[in-house]
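**Q** Please find the sequence and the predicted model below.
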Amino acid sequence: MNILFVTQYDLANPDYGGPVFKVRYLSNYLANLGHNVSVVTVDDGKDDVKHLQDLRDSLHDRVSTIRLKTLWRYRAITLNPSVFSVVQRQVPTADIIHIFGFYDLLSPFVVRSARIHNVPYIIEPIGMFAPIVRSLLKKKIYHRLLGRRLVSEAECIIATSTQEKEELVSNGLKSQHIVIRRNGIDLSEFSNLPEHGQMRSRLGIHPDERLLLYLSRLSSKKNPEMLMQVFAKLDLPKTKLVLAGPSESGYLEKLKLIRKELELENDIIFAGPLFGDEKISALVDADIFVLPSTNENFGNVIAESVAAGTPVVITNKCGIAPYIKDRVGLTVSPKQQELQQAIVTLLSDTSLYKKFELACSDVAKEFSWDQPAASMEQLYKKILASQLL
């Protein structure tokens, strides 16, 4: 098969997190099976020599990337005039198109060409379909002008969890039009874990101190503010809270002001974005990983924490929660009191903590990319077979 992937996230920029690594892994898996994969993505103008080299090194020879120059940007939405010529070349030779994301200006042009050339396409919204958090009016306008038709003419919509499927249905999509395919992680990255203490040493955290870790994008929907408030109320001796990850525009400054107001400048540490070995070192060094999101379509970093052997406290608004609950961590509603109690429980109940810690290696095996990636190949084949009837 000739498979065309389309994503608004620059594959060379790991700051975009899960979507970037998802597209990379699926591309490589399908290429290993003998398929040709082309990825149309954007050049966000933040070229980093190391990141570009990492991208080249990470992709199979049968995977090609086309990074479109960006003329204008508003948050994650970009204007890329070269999309016209690229679409004219790529779409007619594709057997199937897989679009990752939703609110962008690439998909409408790709889909228009797909209609002309009778190329089937599927959409994976990556948790973006429902207008939430910010720019609600703009998102509703996008739905009305472009989104509804994009979705209605797709062969199917990919949801990464039952939770995301329920959100899609509640926003007007038909249940039978949605296929659930969970996310995965690259377990090979966790086969040889780093020695304990490397990230603690870098951040100046003593081996005797406890470390609570939040490692994700610093975004209001992921609730780091509430976690900081909870940490202040806990008033735990010899305990540090580390917040790691890229920040939404201006949000880090807001969090730093909150830290100052809480008088916890020595106990709450902003570690910045962590990738690769640094990310794994942080997960290994943490006593508890905490993600108090109000909405998370899956939550890959939670699976990565489990693979690193670190128990978690997360909310039931994370799509991955059914895999986690009472097996390798605690799940709570996104409320301060419940989050506070869960952290206290896991820190004080040593037998429960040990139970979760010992279960991590077995549960982590359930997050391999192999099964979901194989299911994508089967879905593509099923769609193409139906086109011949």
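**A** Good, I have the coordinates.
**Q** from here on, contacts and neighbour counts on C-alpha atoms
**A** Fine.
**Q** Now do P273: how many residues are near it, please.
**A** By other C-alpha atoms under 10 Å, 19 other residues sit near P273.
**Q** can you check T350 too?
**A** Each residue near T350 was counted by other C-alpha under 10 Å, and the total is 11.
**Q** Second structure for comparison follows:
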Amino acid sequence: MKKLRVVVVSSGLAPQFGGAAVSEASLCAFLSQHADVTVLCRGDAVDGEFVQGFGLNGVVRYQPAEIYEAWRNKAEWVHKILDAADVLHLNGHWRWENYFFARLCKRKGVPYVLHPRGMLLVGHRKTLLKYLFNLLIGKWIVRHASKVIALSQFETRHFDTYGLPARAVQIIPNGIPVNESKQIPIPAHIHLPEKYFLYYGRVEKRKNLVFLVQAFGEYVRAGGSAHLFIMGPVERGYDRTIRAAADAEDVTFRVHLLAPQYDDTRWELVRRSLAVVYPALEEPFGRVPFEAVAVGTVPIIPDRSGSAEYLKWHLPSAVYKHQDRHSLSAALLRAEKGSIGGTPEAREWVKNALDWKRISNAVLDLYREVGAGTA
């Protein structure tokens, strides 16, 4: 069978782009085993070391203006890449050059698949700009895609305002690697208490960390004895907001902010924690809870999330009610007592259902359907 020729437009291939970058890079690496894959990414959104870590060679860096120039029948190198493609895979949404990628595909008869990765939600930040973007070009990008990939059924809630028919949406979750990890020492500068909960990810408003601190305060008042570590890169000075919330709850001595840790140190912190708490709002998937399960740690997650959609069947007592402090506090108490069961079963499910080979094969099948006009 002839190899598919796939062009992937990445929304970012660098650590600061979080889980989306990990998922995009992982998918490209696995797709490359069965297809001819060309990866395009904004020049300022590529980190060479990050890309090399996934074995991605020859990522093509572009400037947004070059895609506009290609639409005006200039920038011949862009035309050369698209003319050779069987399908284009467009990640993210809030990039104006995506409109010109989509227009070029329509002009050339190349089908494109849109993979928004939670980006179709209009809210939290820059709401007016997002509304105008969608009014001018965003909805066109979405509606003219041959297929839109959702990470969960939960994410399809974000599609309501775009007028997409159900047949235009394909649900394919992210892959999660499950590896056996050995216990390692924690760096000397990190002082861990005997018992702690862990959040890791970007430290910003949408991650709902003030709510987490407030629920943690209730947990402490109910007799909980563990600490809370919040680990990750701080955005827009949000650490000050968290410290103020901890002070208001009188738990400053129990809430600790920690710089991002990577590789083995991160996984060891996850493994040693009582549970990983991930309270993010409107999260379509969220790699963090699944990564916790992959190393054998309980995740605590809201019922209104993509992660709960998949994990509630194995970890029902790890799921709390959306924005209910008492419900989250109770889940923290259960985790401290060790009464949240089901982690081994959940880990086995993640290992099988979210295996990257399985996920990449599902994406390849979708490409073939789109190319054949049967999607």
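**A** Sure thing, it's come through. Treat the numbers as computed from the prediction; the structure is a model and nothing was measured.
**Q** All the helices of the stretch 151-300 of the second structure, in order from the start?
**A** Using DSSP state H, counting those that start in this stretch, the helices found in the stretch 151-300 of the second structure span residues 209-221, 238-248, 263-272, 287-294.
**Q** hey, which of the ones you listed is tucked in deepest?
**A** Mean neighbour counts were compared across those using mean count of other C-alpha atoms under 10 Å; the top stretch is helix 287-294, at a mean of 24.
**Q** compared with the first structure, how much does it deviate?
**A** Between helix 287-294 of the second structure and its aligned partner residues in the first structure, the average distance after superposition works out to 0.6 Å, using mean C-alpha distance after the TM-score superposition for the first structure.
**Q** what sits up against that helix?
**A** Contacts of helix 287-294 of the second structure from elsewhere in the structure, counted by C-alpha atoms under 8 Å, 6 or more residues apart in numbering, are 19, 174, 176-179, 200-201, 270-271, 276-278, 298-301, 307, 343, 346-347, 350-351.
**Q** I would like a ChimeraX command selecting only the buried ones among these, please.
**A** Buried residues among the contacts of helix 287-294 of the second structure (16 or more other C-alpha atoms under 10 Å), as a ChimeraX selection:
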select :19,174,176,177,178,200,201,270,271,276,277,278,298,299,300,301,307,343,346,347,350,351
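**Q** C-terminal to the top strand by length along the second structure, what's the next element?
**A** Ranked by number of residues, the top strand in the second structure under DSSP state E is strand 35-42. As assigned by DSSP states H and E, the chain's next helix or strand after strand 35-42 of the second structure is helix 48-53.
**Q** Okay, buried residues for that next one please.
**A** Judged by neighbour count using 16+ other C-alpha under 10 Å, the buried positions of helix 48-53 of the second structure are F50, V51.
**Q** what does that helix contact?
**A** L13, A14, P15, A25, N57.
**Q** residues in contact with the first one?
**A** Neighbour list for L13 of the second structure: A21, V22, E24, A25, C41, A45, V46, D47, F50, V51 [criterion: C-alpha under 8 Å, 6+ apart].
**Q** in terms of contact, does A31 of the first structure touch R24 like I think?
**A** No: when contacts are counted by C-alpha atoms under 8 Å, A31 of the first structure is not listed as touching R24 (10.6 Å).
**Q** Contacts only, for the counterpart of S11 of the second structure in the first structure.
**A** The criterion is TM-score structural alignment: under it, S11 of the second structure has Q8 as its aligned partner in the first structure. With contacts defined as C-alpha under 8 Å, 6+ apart, the neighbours of Q8 of the first structure are T41, V42, A76, I77, T78, F100, G101, D104, L106.
**Q** What does A275 of the second structure correspond to in the first structure?
**A** For A275 of the second structure, the aligned position in the first structure is occupied by I288, per TM-score structural alignment.
**Q** And for the closest residue to W72 of the first structure other than its chain neighbours, the neighbour number?
**A** Among residues not flanking W72 of the first structure along the chain, L79 sits closest, at 5.1 Å (C-alpha to C-alpha, 6 or more residues apart in numbering). For L79 of the first structure, the number of neighbouring residues by other C-alpha under 10 Å comes to 17.
**Q** go on, Q323 of the second structure?
**A** 17.
**Q** so what corresponds to it in the first structure?
**A** Taking TM-score structural alignment for the superposition, Q323 of the second structure sits opposite P334 in the first structure.
**Q** hang on, the earlier thing: tell me the buried residues in the longest strand of the second structure?
**A** Using 16+ other C-alpha under 10 Å as the burial criterion, the residues of strand 35-42 of the second structure that qualify are V37, T38, V39, L40, C41, R42.
**Q** if you line the two up, which stretch of the first structure does the helix ranked longest in the second structure fall on?
**A** Once the second structure is assigned using DSSP state H, the helix that runs over the most residues is helix 356-372. Residues 369-385 of the first structure are where helix 356-372 of the second structure aligns, taking TM-score structural alignment as the criterion.
**Q** And that stretch, what's buried?
**A** Within stretch 369-385 of the first structure, the residues that qualify as buried by neighbour count (16+ other C-alpha under 10 Å) are W369, P372, A373, M376, E377, Y380, I383, L384.
**Q** Nearest residue to Y131 of the second structure in space, please, no chain neighbours.
**A** Excluding the flanking residues, the one nearest Y131 of the second structure by C-alpha to C-alpha, 6+ apart is V122, at 7.0 Å.
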